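J.: what follows is a predicted structure for the sequence shown.
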Amino acid sequence: MRRLALEAGDKIMEIYQADDFEIKSKSDDSPVTAADEAADAIISAGLRAAFPDVTLVTEEQAASHSQRAETFLIVDPLDGTKEFIHRRGDFTVNIAYVENGVPQRGVVYAPAKGRMFFTLADGRAVEETGPLDKDSIGDTAPLSVSQADNSALLVVASKSHRDQATDDYIGKYAVKDMKSAGSSLKFCLVATGEADIYPRVGRTMEWDTAAGHAVLLGAGGQVVRFDDHSPLTYGKEDYANPFFIAYAPSVDLKEA
């Protein structure tokens, strides 16, 4: 999964650094580029070869969205297409392995930022800190969520999907610093301790969140539904998520 994320990232950056690239609209009017499609082809072929018996769900293949299985791979080959189009760098490659509703393994790679987060075989999360080589893993640093100061919280929120409902919820907390980030990097910022909480009051799909969710779980974090604070689970109908909160367990969660 890590190697495929790196290979897809190379192709994405090749298109990102070109003078121009085509932007098309999908049936839901969301944008898609040649980078989304090329990355999807690389990852899908690699996963099908490595896991021939595991169901594969990927954002760019609508036919895969009707599949249902207790164990499945779920992919967003380019999460943060708007960030990519505007050349803001906050986009990621997301690959996750889900079992019984829980994302057990995940890879989140931000090729424009050179940041690679993934879970080890035992589920613990790390960030790879050395030069990124497709054939061998370099130096890694274990990830651990913060010990939050509830009188001075560090909050991360969406860069492209910020709204009044999000701000209203954040207003329930004593906030020391607020940062915005695109794509699944928000989960990773909570996993590294760079943020304490990431509330999402807006539409997301499971392929947007599963890999970052796995990384955060591997760092000791949690992701719960916004409405009742029960664990966010996967394999839901249409692979659509409810609103949710990703956080370090030391945060005193407020009611919606």
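T.: The structure has been received and is ready for your questions.
J.: C-alpha only now, for contacts and for neighbours.
T.: Noted.
J.: ok, Ile74 - how many residues close by?
T.: By other C-alpha atoms under 10 Å, 30 other residues sit near Ile74.
J.: tell me the centre residue of this protein?
T.: Taking C-alpha atoms, centre = their mean, the centroid of the chain lies closest to Ser184, which sits 3.0 Å from it.
J.: which stretches of the chain form helices?
T.: 2-16, 34-50, 81-85, 164-170, 185-192, 206-218 (DSSP state H).
J.: mean neighbour count and distance to Gly106 added to those, as CSV?
T.: Below are those laid out as CSV (neighbours: other C-alpha atoms under 10 Å; distance: least, C-alpha to C-alpha, whole Å):
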stretch, mean neighbour count, distance to Gly106
helix 2-16, 20, 9
helix 34-50, 18, 13
helix 81-85, 21, 20
helix 164-170, 14, 26
helix 185-192, 28, 11
helix 206-218, 30, 4
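J.: before we go on, here's another structure to hold up against the first:
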Amino acid sequence: MTLNLSNLLSSVEQIALDASAAIMQVYSREFTVEEKEDKSPLTEADKASHEVIVAGLQALPEGYPVLSEEDAEGFSDPDGAGRYWLVDPLDGTKEFIKRNGEFTVNIALIENGRPVLGVVVAPALEVSYLAAKGVGAFKVEWGAGKVGERRTIRVAGKPAEGATWRAVGSRSHPSPDLAEWLEKLGSHEMVPMGSSLKLCLVAEGTADAYPRLGPTCLWDTGAAQAVVEQAGGRVETLEGEPLSYATPSETLNPHFVVWGSRD
């Protein structure tokens, strides 16, 4: 079946916005925090968002399998064309608990190991990032219940020789290897940010690089990687290979770097 990624992007955007509304209902009141087996936190908002997204994606005519962080065991395999949905219902749960607004809803469509569509919504910040292969990458700012127009975004390109690099890093997961990596990069300023918003800052050109030298999972990066790539950037392992989603049974990503340029 030939995909109309433009139409599909709009459908997935709406699903992510519906999930965001469910998250904000929890965010606006007191909520309980559980602990998963891996010691990471889980809230009512994670669960509510997961239910909205899975129901929305399963209602689409494409019928692709869904791999969600909140039900990884329920995923079998990609379909015969190598397609599946990759979902993080609430990326940045620690930021959600801190109430600093830096959390996102991530939905990606994977095709033969590559993210070809991605939607990242930051409900508390009222901003969305959208992308699809051959369609483009966009930022949407919204408020008071009204979603604004899509604005095309583009990476900044490689900084000029001797210029200061704008590097973005995790607010909740500092890495002991990061200082060494940044020293090799040269003159830089560090911008802390939570969740998949770090990749989106590179995609929109407000950051030049995001080194991730700590653990992440497929669902943390898939949607935002689609945005970065369609905005002209790249997401690569330390060996220079594109971050791959071809083996969803292996949910941990290798260390990687997001670059706001093609070289």
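T.: That came through, no problem. As the structure is a computational prediction, the values presented were derived from the model and not from experiment.
J.: who are the contact partners of the residue of the second structure positioned farthest from its centre?
T.: Distance from the centre of the second structure peaks at Gly162, with 30.7 Å (C-alpha atoms, centre = their mean). Gly162 of the second structure makes contact with Ser187, according to C-alpha atoms under 8 Å, 6 or more residues apart in numbering.
J.: returning to that earlier point: show me what the residue nearest to the centre of the first structure aligns to in the second structure.
T.: If you follow Ser184 of the first structure across to the second structure using TM-score structural alignment, you land on Ser196.
J.: for its match, give its distance to Asn106 of the second structure.
T.: According to C-alpha to C-alpha, to the nearest Å, Ser196 of the second structure and Asn106 of the second structure sit 8 Å apart.
J.: who touches both of the two?
T.: With C-alpha under 8 Å, 6+ apart, Ser196 of the second structure and Asn106 have common neighbours Asp91, Val120, Asp220, Ala224.
J.: can I get the residues you listed in JSON lines including distance to Ser20 of the second structure?
T.: Formatted as JSON lines, those follow (distance: C-alpha to C-alpha, whole Å):
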{"residue": "Asp91", "distance to Ser20 of the second structure": "12"}
{"residue": "Val120", "distance to Ser20 of the second structure": "10"}
{"residue": "Asp220", "distance to Ser20 of the second structure": "16"}
{"residue": "Ala224", "distance to Ser20 of the second structure": "16"}
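J.: skipping adjacent residues, who's closest to the counterpart of Ala209 of the second structure in the first structure in space?
T.: Under the alignment (TM-score structural alignment), Ala209 of the second structure maps onto Ile197 of the first structure. Nearest residue to Ile197 of the first structure, sequence neighbours excluded (C-alpha to C-alpha, 6 or more residues apart in numbering): Tyr247, at 4.2 Å.
J.: map the one you found across to the second structure for me.
T.: By TM-score structural alignment, Tyr247 of the first structure lines up with Trp259.
J.: could you do Tyr234 of the first structure as well?
T.: Match for Tyr234 of the first structure (TM-score structural alignment): Tyr245.
J.: was I right about that match contacting Gly113?
T.: Yes - the criterion here is C-alpha atoms under 8 Å, and Tyr245 of the second structure meets it with Gly113 at 4.3 Å.
J.: same drill for these two, tell me which one is more crowded.
T.: Counting neighbours by other C-alpha under 10 Å for Tyr245 of the second structure and for Gly113 shows that Tyr245 has the greater number, 23 against 17.
J.: report the separation between that one and Asn100 of the second structure.
T.: When distance is defined by C-alpha to C-alpha, Tyr245 of the second structure is 30 Å away from Asn100 of the second structure.
J.: just Asn7 of the second structure next, same as before
T.: Asn7 of the second structure is 33 Å from Asn100 of the second structure, by C-alpha to C-alpha.
J.: since that was my last question, I'll sign off now.
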